[in-house]
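S.K.: this one's sequence-less:
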């Protein structure tokens, strides 16, 4: 309890203005960081790409700088030194935020299947396709099972192998029978 009181007294002994300015900087940075993460894309006009000057990196620097300097001023560190140490902490925190955002973007799935990529692929029928109606086919792309709604001019039974001839939407395709023999069950 005594250390909290000393910290509060440090803010009130004439460094309240400096501490308050650092606190405002920290809060603004924290709010920007939160908004940039929660409402991804809302500040794209102010974003400088994915590099070290991305909005996320700048907001992390600002928040860490402000809160660190605020805490140091309250602990009795002279304002210029608190600002310098806050800046060092902000650079380290901003660098960590930049590295983390790059790791997250690198881990994003690249298994999206495009329509052009599907045409000509073979798939197994997992839900029979009535003539002119909808059934379901499945295939493996990029190591993942992909299920798609499928339509065909003729009825195709479950287990048959088909070739995709056209993509209709992102999740539906037109197929034709390759063989009536049952293929591997997907």
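M.R.: The structure has been received and is ready for your questions. The model shown is predicted, which means the values in this text are computed figures rather than measured ones.

S.K.: Please make it C-alpha for all contacts and neighbour counts, starting now.
M.R.: Fine.

S.K.: ranges for the strands of the protein?
M.R.: 122-127, 134-141, 144-151, 160-169, 172-182 (DSSP state E).

S.K.: Show me what the longest helix seen in the chain is packed up against.
M.R.: Counting by DSSP state H, the longest helix found in the chain is helix 79-107. If contacts are counted by 3 or more Cα pairs under 8 Å, 6 or more residues apart in numbering; DSSP states H and E, helix 79-107 sits against helix 55-74.

S.K.: when you compare where the helix it packs on runs with where helix 79-107 runs, what's the angle?
M.R.: Between helix 55-74 and helix 79-107, the angle comes out at 150 degrees (axes from the mean of the first three to the mean of the last three Cα atoms, to 10 degrees).

S.K.: Just give me how far helix 55-74 sits from the chain centre.
M.R.: Computed by Cα atoms, centre = their mean, to the nearest Å, the chain-centroid distance of helix 55-74 equals 23 Å.

S.K.: Does anything pack onto it? Which helices or strands?
M.R.: Using 3+ Cα pairs under 8 Å, 6+ apart: helix 55-74 touches helix 2-12, helix 16-38, helix 79-107.

S.K.: Tabulate those (JSON lines), appending mean neighbour count and distance to residue 177.
M.R.: Shown next, in JSON lines, are the helices and strands packed on helix 55-74 (neighbours: other Cα atoms under 10 Å; distance: least, Cα to Cα, whole Å):
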{"stretch": "helix 2-12", "mean neighbour count": "14", "distance to residue 177": "76"}
{"stretch": "helix 16-38", "mean neighbour count": "18", "distance to residue 177": "46"}
{"stretch": "helix 79-107", "mean neighbour count": "17", "distance to residue 177": "37"}
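
S.K.: closest to residue 60 out of those?
M.R.: helix 79-107 (5.2 Å; Cα to Cα).

S.K.: Report the angle between the closest one and helix 16-38.
M.R.: Going by the same axes, to 10 degrees, helix 79-107 makes 0 degrees with helix 16-38.

S.K.: want to compare, so here's the second one:
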């Protein structure tokens, strides 16, 4: 049962990282989005959970692995289809925030923070980070744009 718990735990970590920071496999352009960190995380969680449930229900260990693997593959394929569908239904290519100015809405550190940017279509807060701490309420400028996060400096 331990392998199921380990794979499920790693899958949960990958899923959380992909949802909070962004898909960790976006930078590898493999198979036109065929590999998705979100989908891999979901598949690993399904593998772990279904393996534990099957193993504890009294079936042979072989059947626990077979059922867990089949359900993980199905979950992966469904997740990839949903991720692709959501990507295609978005409002197009996001505009680059590079060079935009704004205001820090929380303290910004290398670990993170939030900013509001002054630009067309910028109505929400964005996740931001900086090499040097920036206090809340300080005017900032975007020097790097990566996924949904922006790297900022104080103006």
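M.R.: Received the coordinates, thanks. The shown structure was predicted, so the numbers you read here are calculated from the model rather than taken from an experiment.

S.K.: Which among the helices and strands packed on helix 55-74 of the first structure is found nearest to residue 62 of the first structure?
M.R.: helix 16-38 (4.7 Å).

S.K.: got the angle between the closest one and helix 2-12?
M.R.: 110 degrees.

S.K.: about what we covered before: out of the helices and strands packed on helix 55-74 of the first structure, which is closest to residue 125 of the first structure?
M.R.: helix 79-107 (31.5 Å).

S.K.: For that closest one, what is the distance to the chain centroid?
M.R.: 19 Å.

S.K.: can I get the helices and strands packed on helix 55-74 of the first structure in TSV with distance to residue 176 of the first structure?
M.R.: Output for these, formatted as TSV (distance: least, Cα to Cα, whole Å):
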stretch	distance to residue 176 of the first structure
helix 2-12	75
helix 16-38	44
helix 79-107	36
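
S.K.: Out of these, the one nearest residue 67 of the first structure is which?
M.R.: helix 16-38 (4.9 Å).

S.K.: List the neighbours of that closest one that are in contact with it.
M.R.: Helix 16-38 of the first structure has contacts (Cα atoms under 8 Å, 6 or more residues apart in numbering) with 10-11, 42-43, 55-56, 58-67, 69-71, 73-74, 79.

S.K.: Can you turn the buried part of these into a ChimeraX selection?
M.R.: Paste this into ChimeraX to select the buried members of the contacts of helix 16-38 of the first structure, with burial taken from 16 or more other Cα atoms under 10 Å:
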select :10,11,55,56,58,59,60,61,62,63,64,65,66,67,69,70,71,73,74,79
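
S.K.: Between the strands of the first structure, which shows the greatest average number of neighbours?
M.R.: strand 122-127 (a mean of 23; mean count of other Cα atoms under 10 Å).

S.K.: Tell me the residues of the second structure aligned with that one.
M.R.: The alignment of strand 122-127 of the first structure onto the second structure (TM-score structural alignment) covers no residues at all.

S.K.: thinking again about what came up before, can you tell which of the helices and strands packed on helix 55-74 of the first structure is closest to residue 134 of the first structure?
M.R.: Of all those, helix 79-107 sits nearest to residue 134 of the first structure, with 34.5 Å by Cα to Cα.

S.K.: From residue 174 of the first structure, how far off is residue 160 of the first structure?
M.R.: Distance of residue 160 of the first structure to residue 174 of the first structure, computed by Cα to Cα, to the nearest Å: 14 Å.

S.K.: Please disregard the earlier target; I meant residue 59 of the first structure.
M.R.: Distance check for residue 59 of the first structure against residue 174 of the first structure: by Cα to Cα, it reads 48 Å.

S.K.: same check, this time on residue 67 of the first structure
M.R.: Applying Cα to Cα to residue 67 of the first structure and residue 174 of the first structure gives a distance of 58 Å.

S.K.: what's the answer for residue 39 of the first structure, then?
M.R.: 37 Å.

S.K.: Kindly report the same for residue 58 of the first structure.
M.R.: Taken as Cα to Cα, the span from residue 58 of the first structure to residue 174 of the first structure is 48 Å.

S.K.: The lengthiest strand in the second structure maps to which residues in the first structure?
M.R.: Longest strand in the second structure, counting residues (DSSP E): strand 139-146. Under TM-score structural alignment, strand 139-146 of the second structure has no counterpart anywhere in the first structure.

S.K.: what helices or strands is that strand leaning on?
M.R.: Using 3+ Cα pairs under 8 Å, 6+ apart, strand 139-146 of the second structure sits against strand 101-104, strand 149-154.

S.K.: Of all those strands, which one is nearest residue 32 of the second structure?
M.R.: strand 149-154 (22.2 Å).
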